[in-house]
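[1] Whatever this is, show me its structure:
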Amino acid sequence: MMTIRSFLQRRCVPTAAWLTSACLLLAPIELSAQSDTVGDTTQGDALVAEYFQLETAALSTDVVTPGMTRDELEKQQAIDRSRLADMLGLDPMPERTPLNVTTVDSETRDGFRLERLHFQPSPGLYVAANLYLPLEVDEPLPTILYVCGHSRQIKDGVSFGNKAGYHHHGVWFARNGYVCLIIDTIQWGEFLGDHHGTYRLGRWWWNNRGYTPAGVEAWTGMRALDYLETRKEVDADRFGITGRSGGGVYSWWTTALDQRIKVAVPVAGITTLHDHVVNGCVEGHCDCMFMVNTYRWDYPRVAALVAPRPLLISNSDKDGIFPLEGVVETHRQVRDVYRLYGAPDKLGLQITEGPHKDTQELRVHAFRWFNRFLKNEDALITMPAAKSLDSSELRVFNPLPADERVTTADEWFVSKASQTSQSPKKRMQLLQEKTFAGWPSDSDRVSAKPAKIVTRSRDTVKCEMYEFTSQIPYRFQMFVLTDASNSQPIENVVIEALDQERFEQVGKGIGFLFQKEGGERQGKAEFDSLKAHLSKSPHSVFVFFAPRGIGATEWSRNERTRTHIRRRFMLLGQTADSMRIWDVRQAIAAVRQIPNLADGDLRLVGHRNAAAWAVYASLFDEPVNELELIDLAPTNREGLSLLNVSRIAEIDDVVKMAGERAKLIKN
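    The predicted structure follows:
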């Protein structure tokens, strides 16, 4: 049996040098009763993997560039600090409202004092905390903010908070002359909020809002410092911060943004973009590990913002989610920053043997680092940090306050766009800068010049198949359909970008063209529908194509695999949808280079999400005369996933902008 796929496999002529293993083939449109469109995504999986490698390599640039001066570095870091705040949803910075600190109780234990308290970085954003102090405090002391990784401390349905899982750190610091505040996070704290929005909850609208729980944790850390500054036991000129795993990355966020922190020891909290995207570490991490990567950073750029303050990068050598190679590469780049500052002695790298675990070896070097830079001491560590308290002893809330906004932080922490806040011109600028910054630049944009591959006719339907490049390594097929019995001049060019559902419908009809006369009748009904559509539009030519991840380039249908493909796009400062919009732009450019199609009025058609691709694509480049939008989602939240878009405009705003350039047809 003949399929279009097998027809092109027989040709198998490489379309470009970068197609390393085989020619890029047409979508698997099956013409028999057994469809090969489902299940075989080998080609799409290979393409998206290659794409991720290429994009990651392009972003993996050193923080210190050749010839950079210290003055240039300082200016760049000021810009980067502002940009990081933006990517964490902290630009503008939230209002520093009253903390409403409440000390629930305090007690004296063996060698330390313990206070159970809570505060509110923003109204209703309750944070449960334990404060550890020495038994006697005669003068302000160096103070450690301990930020916690994920630690499930639940018994009989009650969560005591991840602060309880790391209490031994607080006890050690208090017994050794420090004040230490350990704070809960919104995930696995006494409140059970969420860090897993895109990881497993399908909350792709987090991207739209520019929301990441990393921003909440960074804000909580900064406000914790505000609280500590009010304590007479605290020397606010000697703040240190540490934490492991999730706490490691919160240490990075908070230290990068808040220069009150003088010494930092992030433990197992960073690796490179290459590790996350290419090597797959993203699949082991929830969203608190990632900023919304609007400015397309690699992670050493975050680490560089600690310089020139004392920094110990700490990790174990068998950590599967923060691999050794990425940690060492991060250190290499940050070392160049410290050297440019003339402070190489303030940067350390600790690698211990072991897995992703809170080990004694990791703790001891952290304690020595803080002693060295906060107390000017170099004594041996003789006291271990051993767990001594039951988790239930560290509970703060009983019951939880009814007015909490911890578990709904994703709904309010980052504000949505005001309906009147921006002019269309300003919104276009922001969309280009904050939503579509992951598109190729004008200088990197490849030619979309189409190449005709084959022409087929059946009955009165003529189909010409073209190929065009959207972005390396993506080369797409485009089907140009006309009524061969009609001699009327072409006045209208109708381009439809196909979602998967429409691809499978239209593909059957186009596939019927490639069957032998008298062969099987699979796709006859769909073909007849196309033929009727053509006969009703004698002055029109119809162009169909499927953007990346659909049809020929469809990637895995395994839901978990698809989730992490989408998250990889996110880490690259893109989304699958934003790059599909780019593909539509390139398809328009390709069509305009086909003889006889350059001058006709242009109509873009889309169903469901494809309607939104058409709307956004119509705002750029070639003028679009008409937009036909079928079943367009009414809100951003129900539609595409696009970075920061809800901070800029709702879909109604974008449709209005498009309507100023094109006639709108809504169905």
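[2] alpha carbons only for contacts and neighbour counts from here, please
    OK.
[3] could you pull out the helices for the stretch 301-450 of the chain?
    Residue ranges of the helices in the stretch 301-450 of the chain, as given by DSSP state H, counting those that start in this stretch, are 324-341, 360-374, 409-412, 424-430.
[4] With the stretch 1-150 of the chain instead?
    With DSSP H, counting those that start in this stretch as the criterion, the stretch 1-150 of the chain has helices at 4-11, 42-59, 70-87.
[5] And the helices of the stretch 301-450 of the chain: which comes nearest residue 148?
    Ranking the helices of the stretch 301-450 of the chain by proximity to residue 148 (CA to CA) places helix 360-374 first, at 14.0 Å.
[6] Just the buried positions in that closest one, please.
    Residues 362-371, 373-374 are the ones in helix 360-374 that count as buried (16 or more other CA atoms under 10 Å).
[7] Would you convert the residues you listed into JSON lines that also reports distance to residue 411?
    As requested, the buried residues of helix 360-374 are exported to JSON lines (distance: CA to CA, whole Å):
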{"residue": "362", "distance to residue 411": "37"}
{"residue": "363", "distance to residue 411": "37"}
{"residue": "364", "distance to residue 411": "40"}
{"residue": "365", "distance to residue 411": "40"}
{"residue": "366", "distance to residue 411": "37"}
{"residue": "367", "distance to residue 411": "38"}
{"residue": "368", "distance to residue 411": "41"}
{"residue": "369", "distance to residue 411": "39"}
{"residue": "370", "distance to residue 411": "38"}
{"residue": "371", "distance to residue 411": "41"}
{"residue": "373", "distance to residue 411": "40"}
{"residue": "374", "distance to residue 411": "39"}
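[8] Please give the structure of this sequence too, so both can be compared:
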Amino acid sequence: MHITDYLIRIAEEITDQPLPSFSDLAEFQIWRKQRQTEFHKMIGIETYLHTPRTDLNVTRTGTLQREEFRIEKLYYESLPGLYVAGNLYIPNELDQPAPALLYLCGHSPTQKVSYQEHARRFAQLGFVVLILDTIQFGEVEGIHHGTYRHGHFNWISQGYTPAGAEVWNAIRGLDLLEELPEVDNDCLGVTGNSGGGSMSWWTACADDRIKVVAPSCGTGTIASHIREQTINGHCDCVHPNNPYGRSLIEWGALIAPRPLLIVSPDRDLLFSIDSVRLVYDRLKVLYQNLGFEDAISMMEFRGPHGYSPESRKSVSQWFLRHLKNQEAELEQIADFDGITEAEDDLLVFGGNPPANDRSTSVQDWFIPVAEAGKFAGISSSDELKLAKQKLISDLKAECFATFPEEPVSPSVVVRQQSLDNRNHWHHKISYQTETDIQLNGNVKGRLDTEHFPSPATIYFRSATEYRRQESISALEGLDEKWLKIQLDLRGIGSTSWSPELNWYVRRSLALTGRTVASIRIWDALQGIRAVRSLPHVDEEQIALAGKGEMAVVAMYAALLDGNIDTVILQDAPASLHMPGDGDGLDPATEVMNGLRYADLLDIATLLWPTRVVFLGDRPSFYQKAEDVHRRLGSPGGVWRVKTLAEWRTP
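    Predicted structure coming up:
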């Protein structure tokens, strides 16, 4: 199965997963709270939600007094040094606290300036409005386009998505609104367009203080994003991190039963209208079953990505109805009045943002990652065993949660048998890793090893090794008593894909809760099961070998399998925390959420008592792992050799 077919299949399986049925609203709320807690963890804000919130340090830099409202230019710190710039629109002569709206901007270079007419119109309708810039755009610099433009696929290993930072900034915007005497804290809503539409979804999913939601041009399904490749036009912030392979529809269900208006044009380049309709239809059934049928609606109109006058008025009508208890026909609601403020008048920093602005580095610190070398102090086998059990449990739950729950049988088939003139036999084999995923391999052994179990070394061929002979020669010098087995994992050999697909494949896999490395790790585990089933293999003496990105696969597979004799590593990467190529052509080593729990150094450390052989140059960054292996001694150990001929196996 080609990788694009596989991606579409799993994306459709995720999207087609039905929402649970609930006997009543109370049962739904229990489920919703559980999923919401999971959602907080997915986007990386769980730590901030469960620690005392830092001072917002709201600073006002100017006020524009207008006939119907005033505009306060302000900024606040959502976390120390993480500055958020915005404009606060407050209607004049309020005689009681008013409903408030959070307006979240899309990817316009001038953000709150470009979208000012929306805030202006809501203020004219009697709403307090806080309109916010995002990181990278507006007045605050930073990076949203991590994997999209800059090759920061290490964000996937960190579990970082700009959606997390933007949702947190919005949550702190709600905190700011709640402190205002002009605001009715029981009547808060959120809306926005494009990226701001997506953030409206995710902010409402994350924070129950939001009572009414109206996302515009920010709705779709994982199936549509991958099948129609609309993901190729999406900034990283559009999608939360998805380690559990959840459906976007399931996330959207977290808003129920609060009033939700989905706004979408029918000719949107970035969001297929069929997918928007599907989201609405599925959520409407949920709302109906909960007894809140009137709390969900969809406004569809002819047009490209963006608003129409009718869609803007529909959003106004929705908030009037559900936040102000005012009914109005669309023709009674005015659209923009054509008045705008000059850009310089709305700027908060006036071109001089704070010198200590941490927005430029938020991707480096927003998600706490595990300290490299955290297992370096292990001094006993019992201590290591406990640490290994805990790490494997965490990895399975948070990094490899989308591994198949019921593995298919590897179903090894010998495709061809042959002999060479050097007293070796060869078997070409195939094995199954997932439904419709068949992979290939080669087994080579000395003639006198064909009829009794022998130790076996499995070499995972990399994408740069095209010929079978070259792959087997990578094990040159290995003791002849060892069978030499080459396995092609996905993306190698007959299942390879062209390099120009790498960027799409890596980003799409992440949307489904997978990575290139993780599907290869699964293939490796299935390959190990396949090899153990061969009659001429000693299943207690299996070694794994890999070079470059395949060294990462070999380490994780050995750790998860738990019964590997030796791991042979060549040119092993130093870390998962390294940005790559903007076109996705660098080695695909990302492991979803991997850095939250352990970097490669720590994976190597906990491989003991599996023996570790570093082939080639001495990688000094694994020294702490070597120290632990030496401390614990036999049966583990670390060897550093120039060729495998230098390694004498027991």
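[9] How alike are these chains, TM-score-wise?
    For this chain pair, the superposition-based TM-score is 0.87 by TM-score structural alignment, normalised by the length of structure 2; 588 aligned residues with a CA RMSD of 2.0 Å.
[10] Could you dump the helices of the stretch 301-450 of structure 1 into TSV with distance to residue 388 of structure 1 added?
    Shown next, in TSV, are these (distance: least, CA to CA, whole Å):
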stretch	distance to residue 388 of structure 1
helix 324-341	32
helix 360-374	15
helix 409-412	33
helix 424-430	52
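[11] For the spatially most central residue of structure 1, give its distance to residue 375 of structure 1.
    Centroid-nearest residue in structure 1, with CA atoms, centre = their mean: residue 570, separated by 2.8 Å. Using CA to CA, to the nearest Å, we find residue 570 of structure 1 at a distance of 42 Å from residue 375 of structure 1.
[12] residues in structure 1 aligned with stretch 145-165 of structure 2?
    Counting by TM-score structural alignment, stretch 145-165 of structure 2 falls onto residues 196-216 of structure 1.
[13] before we move on, back to that, would you mind saying which of the helices of the stretch 1-150 of structure 1 lies nearest residue 480 of structure 1?
    Short answer: helix 4-11, nearest of these by CA to CA, at 15.5 Å.
[14] Which residue range of structure 2 does that closest one align onto?
    Mapped onto structure 2 using TM-score structural alignment, helix 4-11 of structure 1 spans no residues at all.
[15] try stretch 355-375 of structure 1
    So stretch 355-375 of structure 1 sits over residues 304-324 in structure 2, by TM-score structural alignment.
[16] Could you do stretch 252-270 of structure 1 as well?
    By TM-score structural alignment, stretch 252-270 of structure 1 lines up with residues 201-219 in structure 2.
[17] Centre of the chain to the matching stretch, how far?
    20 Å (CA atoms, centre = their mean, to the nearest Å).
[18] Stretch 43-58 of structure 1 too?
    Its chain's average C-alpha position is 16 Å from that of stretch 43-58 of structure 1, according to CA atoms, centre = their mean.
[19] And stretch 494-506 of structure 2, by the same measure?
    The chain centroid and the centroid of stretch 494-506 of structure 2 are separated by 19 Å under CA atoms, centre = their mean.
[20] Pull out the buried positions in it.
    Judged by neighbour count (16+ other CA under 10 Å), stretch 494-506 of structure 2 contains these buried residues: 495, 497, 502-506.
[21] Redo those residues as a markdown table? Include distance to residue 561 of structure 2.
    Putting the buried residues of stretch 494-506 of structure 2 into a markdown table (distance: CA to CA, whole Å) gives the following:
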| residue | distance to residue 561 of structure 2 |
| --- | --- |
| 495 | 24 |
| 497 | 28 |
| 502 | 28 |
| 503 | 30 |
| 504 | 30 |
| 505 | 26 |
| 506 | 25 |
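[22] Name the nearest residue to the counterpart of residue 305 of structure 1 in structure 2, ignoring sequence neighbours.
    Alignment note (TM-score structural alignment): residue 305 of structure 1 maps to residue 254 of structure 2. Distances taken as CA to CA, 6 or more residues apart in numbering place residue 205 nearest to residue 254 of structure 2, at 5.2 Å, with adjacent residues excluded.
[23] How about the contacts made by the one you found?
    If you count contacts by CA atoms under 8 Å, 6 or more residues apart in numbering, residue 205 of structure 2 has them with 36, 39, 251-252, 254-255.
[24] Could you see which of those carry over to structure 1?
    Retained contacts for these in structure 1, judged by both residues aligned by TM-score structural alignment, their matches' CA atoms under 8 Å, are 36, 251-252, 254-255.
[25] Quick check: the two most widely separated of the residues you listed?
    Farthest-apart pair in those is 36 and 252; separation 10.5 Å (CA to CA).
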